[in-house]
Structures are given as C-alpha cells and as structure tokens.
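Visitor: coords please:
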Amino acid sequence: MPLPLNLNWCDHAQMLGSRVASTSRREVHNIPSSCLYKRIRDQIALYLLSWYRLHTEGRCQQSGTAKRVSESGTISYPFLYHSEMGDAMLHVANLSTMLSCMVLKLPQIFLLTKLKSTKGVSLRALLLELTGYIVFVTYQMSYEYPLPTYMEYPVLISQDTILLFLILHYNGNLRQSVIYSTMFVGGWQLLTRQKWILDLAMSLCTFISAGSKFLQLQCLWESKDSSRISALSWTMSTYTCMARIFTTVMTTGDLQVMARFIVMTALNVWVTATVLYYKQGGKKLD
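Guide: Below you'll find the model as predicted:
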C-alpha cells in the first residue's frame, strides 16, 4: 500500500518503519534484487527506516542532520553505508583539508609582507570572508557536528585576522583594527544568544561568502593587477572546498552546508583563473 502524500518526513518514516521494524538492516539490504527498481526501493526503505528509528528515539535534529552517538563515542550516520575504502577516503580528505588550511593563507601573508602593498587585495572581501567563517564555525559547533568537518576554520580565522591587520597597517589605518575587533566579537556573541539568529545567519552565510569572492573579483577587474595576490592560496582554497563537499556528503549530509561549499568552489575557481589571467598579462607587459 503506498504511503499518503500529506504526511511529513518523519511520519512517512514512522509508517514505513512500523511495517519493516521487525526486519534488520542487514536483511533489508540483502533482499535479492534483479532489477534497478527493487534496488532503489530497498535503499529508500533503509533510509526511511533509519529515520524512523531516530525519530522514535527522539534524535531527529531540527537542523536536518540525522546522527547518532554510539556507546563508544563515535558518530554514525544511518543513511550512509561506509566501506573501508570510503572511510579511508574520508580520513584522507579531512586530514588533507586540515593540513592545507594550516598554511592556506601563509603565501598571501608572505607576499604582502614582502611587497608591503595591498593593491588588488580587497579589504571588504576579507571582512566578509571572516564574517562567513565565524558564522559557519559557530553553526557547526552549536549543532555539535563532527569536529573533523570544521576544525580548520579556527586556523583560517586566525590567518584572516593576521591578513586584516597587515592590510590595515599597509593602508595606514591600523587604528581601525579596534573597531573591527569589537564588531566581530560583538557579532559572535549575538550569534550565540538564540538558535534562530544563528540559523538565519547560516542561511545568509553562502551569500556572505559569495559576496566576498565577488568583491575580490571586482577589485581585480578594477586594478587589473594580481601581483600582490597569491594564486597558490586561492588554489588551495578551491581544493579544500571540493574536499568539504565530499566530507559533507559522507558525514552530516546537510544540504545547506553542501550548497555553500559548491558555490564557494565555483567562485574560488573563478577568482583563481582571474588571478592567473592577470599574472600572465603582467608578464607579457614586462
């Protein structure tokens, strides 16, 4: 009998789960299937059964992420069935992302300190990027997401802070650092006050981060000079976003987070290509 269409997600799961609750996940997974339709049906049944079990245990989170903490302290996501290969790839992606982010902004920092000029580097883009990082890491921590999925962001925030001070210093506006510091600390305190404020900020986070990329692109288009911008930093940023798409699919499955990384990947590729284009143009002029 088909499920009614006027029920919400957990109600669907509960109805289906009540029909197959006596069947173990392994038994459902091993149902002989000779056609694609039956295999898809079995996977959907497994997915909904997992949601039903979480619902009855009172562990469906409002953030849209289904997760369960086992007695051993590990977090399992019942709608994903990891193989040893998948787990190994997940660990590699998390580790490589963390290592990349530890040095991601260093080429840009070294370049600014060497040239002592910020031409082509957008201060407004950096401020928006820093805002997006703070919102994102606060959201991840608030909903108790797995630490490996966001542990690089405190490092990125510290590196962006150093970049901010360098830009203000070379622009002769170092006193403004007090104002920006107060704004960021106050904004972070506001995010932790109410869940709805954090959810609203996270829904705007993609637009905030995308805005920072467009501001950097605009700065490049106006100056037509990327000699003070590190292509290596932007290349590593592109890789880390691509890796985070994979880790999000393999862990939280949060569509809002995934959409952010997809948009960021596309824009990072655009900025990287623009930086390389103007660097090649500068070499030709020389």
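Visitor: CA only for contacts and neighbour counts going forward, please
Guide: OK.
Visitor: So which residues of the protein form strands?
Guide: Along the chain, counting by DSSP state E, strands occupy 68-69, 75-76.
Visitor: Out of the ones you listed, the one nearest Ala243 is which?
Guide: Among those, strand 75-76 comes nearest to Ala243, with 19.7 Å by C-alpha to C-alpha.
Visitor: ok now the closest one, how far from the chain's centre?
Guide: Relative to its chain's centre, strand 75-76 lies at 19 Å (C-alpha atoms, centre = their mean, to the nearest Å).
Visitor: Over to stretch 195-210?
Guide: 12 Å.
Visitor: cool, and stretch 90-107?
Guide: 13 Å.
Visitor: Show me which positions of stretch 268-286 end up buried.
Guide: The neighbour-count check on stretch 268-286 (16 or more other C-alpha atoms under 10 Å) flags Asn268, Val269, Trp270, Val271, Thr272, Thr274, Val275, Leu276, Tyr278, Lys279 as buried.
Visitor: Check the spacing between Asn173 and Thr182 real quick.
Guide: Counting by C-alpha to C-alpha, to the nearest Å, the separation of Asn173 from Thr182 is 16 Å.
Visitor: To check against the first, give me the structure of this:
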Amino acid sequence: MLLNILNIMAVAPCFVAKVPQILLMAKTQNVRGVSFESVLLDLFCYVNTGSFSYYQGYPIFQYLEYPVLLVQIIFICLLYGHISSRRMRSYMWLIVFLVQGYSFSFIPKHIALTLIGTNTVIGTLSKVAQISAIVKSGTSGNVSFTAYFFNFIASSSRLSSMILSEIGEQIIRLNFLISVIGNAGVMLAIFIYRPVVHHKKE
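Guide: Below you'll find the predicted structure:
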C-alpha cells in the first residue's frame, strides 16, 4: 500500500512539474535568471535515465516520470529559444539528445550504466547552474518555485519507492538523492532572491 502511494507521488507531480515554469516564461517573455545550461543538463539526465529504463525493459511505472518530464523540458527548451531569439540553438541541441536517446538501444549495458553514472555529476551541475543564474541576475522572478517543489516531491517519493521495493540500480538511487538535494538548493535560492514587491501608499 505504501509502495503504491509512493509510486503515485513519484509520477503524479511530474505531469505538471514544469508547467509553472512554462507558464511563467510565456507570461513574462523573459528568461533572465533562467539557466539554459541547466535546461540542457536536465535534458541530458532525463534522456539518459528514461532511455536506459526503457531499453532495459523496466516496468513503465518505474520510470514514467522521465518521458513525462522530457516532453515538458523540451517545451521549455523551445520556448527559451523563441524568447531569446535563438531558436536554431534549441533545435540543434534537441537533435543531439534524440541521437543520445536512440544510442541506448544498441550500446552494451555496462557502457549505458557508465552514462547513467554521469547523471550524478550532471544533475548536480544543472542545479548549480540554475542557482548561479539566479545569483548572477539578482532575481528569481522568472524561475518557478512550484516547478522545483514538484520535482523535489517526485524525486523524494521515487527514492523512497526504490529503497522499499529494492528495485533499480544503486547509481539511479544516488541520482535521485542528488536530485532531492539539488531541488532543495534551487528552492532556497528562489526564496532568497525573490522579487521584492513594493506596495504603493495610499
């Protein structure tokens, strides 16, 4: 029962995890404080784990959050390119990630696990890049706290689910642990650098 609840909590938030960020960028038409490098690094990690899990024949419910998140982060990548008038850059990177995902269909498992192992470092760098972008711009007004909160809940639930069910590679569990810590760090940065609203005196 607990395991089923954790699996649902791991997947459910992912269906809307990036939506607040998408809506915020679409509303402000501004990418200040949003790290494109972080978007690319997230794409790398999602493609890695999602493709590995698919081609290794894992139960779909054990990795459903990755294809769901992938669709949303692809949309963010395209939206970033549109707002920053650098669409071609976004297209080229998405082609690279498409090739990356397909490569998991033929590379040996030990090489695939090595690539998965890089997620620990890449995932950390992704969060560091986003925190750095917020600090550098001096504002988190264009970065959604809700998006990272959803990711925090999903990663925490998936990590707990994998530990209880004893399913999944150790390196994937470590990746989820890093994701939990990283999302908490970004949320803290968003809170610290939130825009100050000045109320007009009547």
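Visitor: circling back to that earlier point, just name the most buried of the strands of structure 1.
Guide: Ranked by mean neighbour count under mean count of other C-alpha atoms under 10 Å, those are led by strand 75-76, which reaches a mean of 16.
Visitor: matching residues in structure 2 for that strand?
Guide: Applying TM-score structural alignment, one finds that strand 75-76 of structure 1 aligns to no residue range of structure 2.
Visitor: elements contacting that strand?
Guide: If contacts are counted by 3 or more C-alpha pairs under 8 Å, 6 or more residues apart in numbering; DSSP states H and E, strand 75-76 of structure 1 sits against strand 68-69.
Visitor: Tell me the spacing between the spatially most central residue of structure 2 and Met1 of structure 2.
Guide: Taking C-alpha atoms, centre = their mean, the centroid of structure 2 lies closest to Asp42, which sits 4.7 Å from it. Counting by C-alpha to C-alpha, the gap from Asp42 of structure 2 to Met1 of structure 2 is 31 Å.
Visitor: Number of residues surrounding the equivalent of Val155 of structure 1 over in structure 2?
Guide: Aligned by TM-score structural alignment, Val155 of structure 1 pairs with Val68 of structure 2. With neighbours defined by other C-alpha atoms under 10 Å, the count for Val68 of structure 2 comes to 19.
Visitor: Please name the residues that touch Val68 of structure 2.
Guide: Cys14, Phe15 (C-alpha atoms under 8 Å, 6 or more residues apart in numbering).
Visitor: do you know how far it is from Phe191 of structure 2?
Guide: Taking C-alpha to C-alpha, one finds Val68 of structure 2 at 26 Å from Phe191 of structure 2.
Visitor: List the contacts of the equivalent of Leu174 of structure 1 over in structure 2.
Guide: Aligned by TM-score structural alignment, Leu174 of structure 1 pairs with Arg87 of structure 2. Shown in contact with Arg87 of structure 2 (C-alpha under 8 Å, 6+ apart): Leu78, Tyr80, Gly81.
Visitor: Of the residues you listed, which are reproduced in structure 1?
Guide: With both residues aligned by TM-score structural alignment, their matches' C-alpha atoms under 8 Å, the contacts of the contacts of Arg87 of structure 2 that structure 1 also has are Leu78, Gly81.
Visitor: What count of nearby residues applies to Arg193 of structure 1?
Guide: Arg193 of structure 1 has 10 nearby residues by other C-alpha under 10 Å.
Visitor: ditto for Asn173 of structure 1
Guide: 12.
Visitor: what do you get for Arg175 of structure 1?
Guide: 11.
Visitor: now do Ile116 of structure 2
Guide: Residues near Ile116 of structure 2, counting by other C-alpha under 10 Å, number 24.
Visitor: Structure 1: which residue goes with that one?
Guide: Using TM-score structural alignment, Ile116 of structure 2 sits opposite Met202 in structure 1.
Visitor: repeat for Ser38 of structure 2
Guide: Looks like Ser38 of structure 2 aligns to Ala125 there (TM-score structural alignment).
Visitor: Verify the contact between its match and Leu217 for me.
Guide: No - contact criterion C-alpha atoms under 8 Å: Ala125 of structure 1 and Leu217 do not qualify, at 9.1 Å.
Visitor: Just tell me what Met9 of structure 2 corresponds to in structure 1.
Guide: Residue pairing (TM-score structural alignment): Met9 of structure 2 is matched to Ser96 of structure 1.
Visitor: Please disregard the earlier target; I meant Ile171 of structure 2.
Guide: Match for Ile171 of structure 2 (TM-score structural alignment): Gln256.
Visitor: mind listing what its match touches?
Guide: Gln256 of structure 1 sits next to Ser203 when contact means C-alpha under 8 Å, 6+ apart.
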